[in-house]
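S.K.: Return atomic coordinates for the entry below.
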Amino acid sequence: MKNRVYVLYGGKSCEHEVSIASACNIINELDKNKYDVFALYINNNGTWSKPLQIIKSVTLTELKQLDTSKYSQIQSIFDFFVGVLNTNSIIFPVIHGTYGEDGKVQGMLEMFNIPYVGNGVSASSIAMDKILSKKIFRSQDIPQAKYVSFSKKQFISFKSSCVQLVEEEIGFPCFVKPSNMGSSIGVSRCMTVEELFLAIEEAFNFDYMVLIEEEIIGREVLIAMTGNEEIKCSLAGEWQRNISFFNYEDKYMDEGLTPIIPAVLPKKTYLKICSYAKNAYKTLGCSGMLRADFFITEDHEIYLNEVNTIPGFTQHSMFPLLFQRSENKTYSELLDYLIQLGFSQHKQKNSIQYIKE
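M.R.: All right, here's what the predicted structure looks like:
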C-alpha cells in the first residue's frame, strides 16, 4: 500500500502566495509511484477545502483555485483527521509564517497523533519568534547583530524613550522587523529618526512586538540542515545580487537571481558556520529540516541572522538547491528523505509512555 502524503498549504498568513508556490513544487516533485498525493488547501480566511488527489502534475494557477468556492469545504476537521487519515498517511505542512510555521498546525497534528514532516511545536514556535530565538541563541554564545525590542504598548506609551534606546544602542542604519513574520514582510531599513518612526508603525501592522537590529555589512550565506538526532549540514550558498536588502519581491519574484553553491569561503569559516548552525538546530530541538542564514563580514566575522523551520520550496528557494548540490540527489529524493524523517520522529514520540501503569 502506498503512503498518502497530504501537502498542507495556504493559510491565514501574509506568506500565503509563497506557500502556494512551495506546495506546487512539492506536489509536482513527489513520486506518484510511491505516494498517493493530495493537495490540502486552507484559504486566507482559515477555511479548509476537502483534499484533492493529484495524479500527475498541477500548475500554480490550478492550486490557487482550490478554494471553498469551487470545492466543498471540510465540515469537520475532526472527522477528516479521524476518518480520512490512516496509519500510512503523513501531513507535509508548507504553510510559511503565521498559523503554520509557528507551531499552531503542529500542535493540532500532535493532538490527533498524526505523522507530519518537519519541526515540532516548540522548535517551530520559538524559531518563528525572532526576539525569543535571539535570547536563546545568545545563551549559547552564537554571535548575532546587536538588537533591541519593545511591544506596541511600550512604543505608544514611551515613544521618545524607545527611539532614544535605538539611537544609543543600535544607531543608523538599522533594520526594523516584526518579531513573528517571515519573507522580509514588514521589514524596513532606516537611516533617520523619521524613517524609524514610519518603519516601527509599519512593523506593528504584522505583530505586536518589534525587533530593531544594527546593520551588518557583509555577505548573506545560507546553510540547509536535515535530520532528527543526526544532523546533516549542507554546503554553504549565497545569492549573486547587487542590493543590500532582499524584500518579498526580490526573494520570490526575481527570476534573475543566481545561486552560488558552494559559496566561496575559507574552510575555517565554513566549519564555524556549520558549528553555529548545528548548535542552533540542537538548542531549538529541531527535527526534519532547518535553514540558517548568516552574515559574514570582510574580516570573516560571523553573525547568525535568522533560522527558518519551514524554508521555501519555490523554484527560487535555496533550501532544496543546497540539498541537491550537497547530497548529489534530486528534489524528489529530498522529499523522500524528509517524509522518512517525519515517520521516524512520529514513531519515536509514540514510544513515550504517558500513563504510569
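
S.K.: When you work out contacts or count neighbours from here on, use the C-alpha atoms and nothing else.
M.R.: Will do.

S.K.: so who does the closest residue to residue 171 other than its chain neighbours touch?
M.R.: Residue nearest to residue 171 in three dimensions, not counting chain neighbours: residue 214, with 6.9 Å by C-alpha to C-alpha, 6 or more residues apart in numbering. Residue 214 makes contact with 145, 146, 147, 170, 171, 172, 173, 174, 175 under the criterion C-alpha atoms under 8 Å, 6 or more residues apart in numbering.

S.K.: how about 10 Å then?
M.R.: Neighbour list for residue 214: 144-148, 166, 169-176, 189 [criterion: C-alpha atoms under 10 Å, 6 or more residues apart in numbering].

S.K.: what's the answer for residue 173, then?
M.R.: Under the criterion of C-alpha under 10 Å, 6+ apart, the contact partners of residue 173 comprise 167, 189, 190, 191, 192, 196, 213, 214, 215, 216.

S.K.: Now which of the residues you listed would you call buried?
M.R.: Buried positions within these, assessed by neighbour count (16 or more other C-alpha atoms under 10 Å), are 167, 189, 190, 196, 213, 214, 215, 216.

S.K.: this one next, for a side-by-side:
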Amino acid sequence: MKTKLHLLYGGKSAEHQVSLQTALAVTKALDTDKFEVYPLYITETGEWKRGGLLNGPAESVHQLKLEEGGTTIAPLALTNEEETEETQTVVFPLLHGPNGEDGTVQGMLELLNLPYVGNGVLASSAGMDKVIMKNLFDQAGLPQVGYAHFLRSEWEKAADTTYEKVESELGYPCFVKPANLGSSVGISKAKNRKELEAAFREAFDYDRKIIVEQGLEGAREIEIGVLGNDEPECSVIGEIAPKTEFYDYKAKYEDGDTAMIIPAEISEDIYEQVKEMAITAFKAIDGAGLVRADFFLTKEGKLYINEVNTMPGFTPFSMFPLLWQHTDVSYPQLIEKLVGYAQQRHEEKQKIKHTFKKKISPVD
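M.R.: Below you'll find the model as predicted:
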C-alpha cells in the first residue's frame, strides 16, 4: 500500500521559518516509491494552500510557499474520501510553536478522523505549555529546578511584586521564557533586577503567560530522543555545548556557534537514569510518536528534567534526527517509522466504540 503523505508546514507562528526549513529537508528524504507527497502550506496569516503531487524533492523554501500552482483550501477539505485500497492518507505536521504544535491542528485532524504523525491533542498542548508540563512532571515525581509563572495581567498590575517573588524564591541567575513557544524564542537569562525587568518585557511580547526557572551554574545540557507509542524506545544521549551563555535562538539557528556532542560522554548509570526519566515524562503527557527530552546534569551528578519537545527540530542536522542516526536509524528510516506509528495509533483508535446501548434486564 502506498501512503499519500500530506506535509503540513509553515503556520501562524514565530517559528514559521523553522517549519519551512524542516519541510524542505523532509521532501529530500522521502522515498517517492513509498510515498505520494503533497505539500500543504499554512501562510503567516493563517491561509491554507495545497500543492500538487511532488515528483521529487522541493528545490527551495520559496517553492514550498506555493506562490505558483498552490490552491487555497479550507482545512475541512482535508478528508480521506479519495482514499483507495492502494493508498492511505497520513498527515505529517511539521509545524513548530502555537497554532500547530500545541494541539490545535491535532484536534482538527482528530475531528477529520485522519491519521497524523506525532503527538495527540493532550500531549501536544501539555508539551507546549511549559507550566502545565512542569506540573505534570511534578505529579510524576520527576526532579526539576525551581520555577514560578506569571500572567501579563498580574505583572502589569504589580510588576515589583512579581520581581520580588522571583528574587525571594528563585534568585539569580534565572531564565525567563514565554510559556507557549519553542526554538528558544523570547528567552532571556537574568542576573540582576535590571535584566529581569527586560526579560519579562521580552517574554510577554510572545505570550500572555511566562515561566521563570532557577539557573544552574555549570550544569551540562543533555538531550535524548524518545520514539514509539505504548512501548517507547530511547536513542543515545547528546550534549549541547553552546559557546554563548545559553542555547538561544541565535546560537541555535543563525550562528551555528554551538557544539552538539553525540554521543555525550556520560556514565552508563546516568544513561539509564535519563532513559527512565525520559520515558516517565513521555508517559506523563501521554506521548505518541516522538519527543525530545532535555535535562540538566550538575557537576555532582544530579539530574533534573528541563522539558520535552513534542515536535523537536527535524532537519537532518537537528539534534533529534542525529541522536537516532547514532542509534542506527537513518533520517529516511526515522520518517518511515513515524508514519508507521501514526498508522498504528490510528488503527487502534478505530476500535473504540462511539455508541452505547444500555442492556435491558429481563422482567421476571
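
S.K.: Just give the number of residues close to residue 35 of the second structure.
M.R.: The number of residues packed near residue 35 of the second structure is 20, by other C-alpha atoms under 10 Å.

S.K.: That one touches residue 3, doesn't it?
M.R.: Yes. Applying C-alpha atoms under 10 Å, one finds residue 35 of the second structure in contact with residue 3, separated by 4.9 Å.

S.K.: overlap in contacts of the two?
M.R.: Overlap of the contact sets of residue 35 of the second structure and residue 3 (by C-alpha under 10 Å, 6+ apart) consists of 87, 88, 89, 90.

S.K.: So which of those is the closest to residue 81 of the second structure?
M.R.: Looking at those and their distance to residue 81 of the second structure, the nearest is residue 89, at 9.6 Å (C-alpha to C-alpha).

S.K.: part of a strand, is that closest one?
M.R.: Yes. Note on residue 89 of the second structure: a strand contains this position according to DSSP: H, G, I helix; E, B strand; the rest coil.

S.K.: chain center to whichever strand or helix holds residue 63 of the first structure: distance?
M.R.: Mapping residue 63 of the first structure onto the secondary structure by DSSP states H and E places it in helix 60-64. In terms of C-alpha atoms, centre = their mean, to the nearest Å, the centre of helix 60-64 of the first structure is set 21 Å apart from its chain centre.

S.K.: Need the residues that contact that helix.
M.R.: Taking C-alpha under 10 Å, 6+ apart as the criterion, the residues outside helix 60-64 of the first structure that touch it are 9-10, 17, 20-25, 27, 39-41, 43.

S.K.: Go through the residues you listed and flag which are in strands.
M.R.: Secondary structure from DSSP state E places 9, 10, 39, 40, 41 of those in strands.

S.K.: which two in the residues you listed are spaced the farthest apart?
M.R.: Spanning the widest gap among these are 10 and 39, at 10.4 Å by C-alpha to C-alpha.

S.K.: mind listing the helices in the stretch 251-357 of the first structure by residue range?
M.R.: Listed in chain order, the helices of the stretch 251-357 of the first structure (DSSP state H, counting those that start in this stretch) span 267-284, 318-327, 331-350.

S.K.: Comparing those, which comes out most buried?
M.R.: Mean neighbours per residue, mean count of other C-alpha atoms under 10 Å, is largest over the helices of the stretch 251-357 of the first structure for helix 318-327, with a mean of 20.

S.K.: Which strands and helices lie in contact with it?
M.R.: strand 219-227, strand 232-240, strand 258-260, strand 288-296, helix 331-350 (3 or more C-alpha pairs under 10 Å, 6 or more residues apart in numbering; DSSP states H and E).

S.K.: give the contact list for the closest residue to residue 259 of the second structure other than its chain neighbours.
M.R.: If you skip the residues right next to it in sequence, residue 259 of the second structure has residue 241 as its closest partner in space, 5.0 Å away by C-alpha to C-alpha, 6+ apart. Shown in contact with residue 241 of the second structure (C-alpha under 10 Å, 6+ apart): 220, 221, 222, 247, 257, 258, 259, 260, 261.

S.K.: Including distance to residue 232 of the second structure and neighbour count, could the residues you listed go into CSV?
M.R.: Compiled in CSV, the contacts of residue 241 of the second structure are given as follows (distance: C-alpha to C-alpha, whole Å; neighbours: other C-alpha atoms under 10 Å):
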residue, distance to residue 232 of the second structure, neighbour count
220, 25, 17
221, 22, 20
222, 19, 25
247, 27, 18
257, 32, 14
258, 29, 18
259, 27, 13
260, 24, 16
261, 23, 15
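
S.K.: Redo those residues as CSV? Include distance to residue 57 of the second structure.
M.R.: Conversion of the contacts of residue 241 of the second structure to CSV gives the following (distance: C-alpha to C-alpha, whole Å):
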residue, distance to residue 57 of the second structure
220, 37
221, 34
222, 33
247, 31
257, 29
258, 28
259, 29
260, 27
261, 29
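
S.K.: With respect to residue 97 of the second structure, which of these is nearest?
M.R.: Residue 97 of the second structure lies nearest to residue 247 out of the contacts of residue 241 of the second structure, by C-alpha to C-alpha, at 17.4 Å.

S.K.: Against residue 156 of the second structure, how distant is the closest one?
M.R.: For residue 247 of the second structure, the distance to residue 156 of the second structure under the criterion C-alpha to C-alpha, to the nearest Å works out to 29 Å.

S.K.: quick revisit: can you tell me which of the shared contacts of residue 35 and residue 3 of the second structure is nearest residue 313 of the second structure?
M.R.: Sorting those by distance to residue 313 of the second structure puts residue 90 at the head of the list, at 20.2 Å, by C-alpha to C-alpha.

S.K.: quick one: the helix holding residue 63 of the first structure to the second structure mean distance?
M.R.: Taking mean C-alpha distance after the TM-score superposition for the first structure, the mean distance separating helix 60-64 of the first structure from the aligned residues in the second structure is 3.6 Å.
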